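In: give me a model of this one.
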Amino acid sequence: MKLQPDNPGGLNTFTAYGEGYVSVNGIRHNCNLAVLPERLIPDWTQATFATLGVADFELLASLDADIVLLGTGQQLRFPSPDLLQPLIRAQKGLEVMDLPAACRTYNVLMAEGRKVAVGLLLA
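Out: Modelled structure (predicted):
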């Protein structure tokens, strides 16, 4: 049984993920990146989870998305509330999850036509 609608052509979809990588539309990426249905931002940040800064969240807050996801690698970790100020000012919520859950959630929301963005930390 098919649980998701077909992906409209040309939109970014996660096609695979694993330890230290994700594939978007069949192309493998080994760096942190931000993904929106119609835009891909390689090297969204050079930070690790421990070194995330306000500037990293300012970029996420500036994206044309109603829903922002943060994939924190293979382990679920929550950023410091101080870092979330740019999203709060932009009146955007943040859902934090591990990388596999972030990829799956993004695919479902994107397929529903939602304005979603995801920032992924692969390291």
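In: please make it C-alpha for all contacts and neighbour counts, starting now.
Out: Noted.
In: measure residue 8 to residue 98 for me?
Out: Between residue 8 and residue 98 the computed distance is 26 Å (CA to CA, to the nearest Å).
In: now the second one, please; I'll put the structures next to each other:
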Amino acid sequence: MKFQPDQSDAQTITGYGPGWLAVNKTPHSHSLLVGSDGLLQAWNCSRFEDLTAEHFALLAEQSVEVVIFGSGDKLRFVPPAWLAPLMAKRIGVETMGTSAACRTFNVLSQEGRPVLAALLVE
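Out: Here you go, the predicted structure:
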């Protein structure tokens, strides 16, 4: 039996480290929104302390099943009230460190799931 690697057109996070991450082998040194549908845009926050409720309201405008929030170098949670716009649209939210969020995004997007990664790069 021959095995064939799975092929997908979804974006892939191909690398990450302190202060950077790469999407489809293109390096970025700022926080990003990465969608399995091809969305790739800067996320206007450079520190966890800069985040506001408006950052998460923006995420609720996307047509996804789940948002993977990469909270930076360590696991940190935002106030639950900030997630209300996502919950109102029945969009799941998972919080983890950015490195774990990158790996989780890749798995879900390769499965064909509509997913958005909101990745804090500090």
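In: circling back: between residue 8 and residue 98 of structure 1, who's got more neighbours?
Out: residue 98 (19 against 12; other CA atoms under 10 Å).
In: wait, what's in contact with the more buried one?
Out: 70, 71, 72, 73, 74, 75, 76, 77 (CA atoms under 8 Å, 6 or more residues apart in numbering).
In: okay, and which of those map to strands?
Out: The strands, defined by DSSP state E, take in 70, 71 from the contacts of residue 98 of structure 1.
In: can you give me the buried ones in stretch 81-92 of structure 1?
Out: The neighbour-count check on stretch 81-92 of structure 1 (16 or more other CA atoms under 10 Å) flags 83, 84, 86, 87, 92 as buried.
In: now the first one: how far from residue 41 of structure 1?
Out: Remark: distance between residue 83 of structure 1 and residue 41 of structure 1 (CA to CA) = 20 Å.
In: mind listing the helices for structure 1?
Out: 54-62, 85-89, 99-111 (DSSP state H).
In: quick one: closest of the ones you listed to residue 25 of structure 1.
Out: For these, the distance to residue 25 of structure 1 is smallest for helix 99-111, at 11.3 Å, taking CA to CA.
In: average offset of that closest one relative to structure 2?
Out: Its aligned residues in structure 2 lie a mean 0.5 Å from helix 99-111 of structure 1 after superposition (mean CA distance after the TM-score superposition for structure 1).
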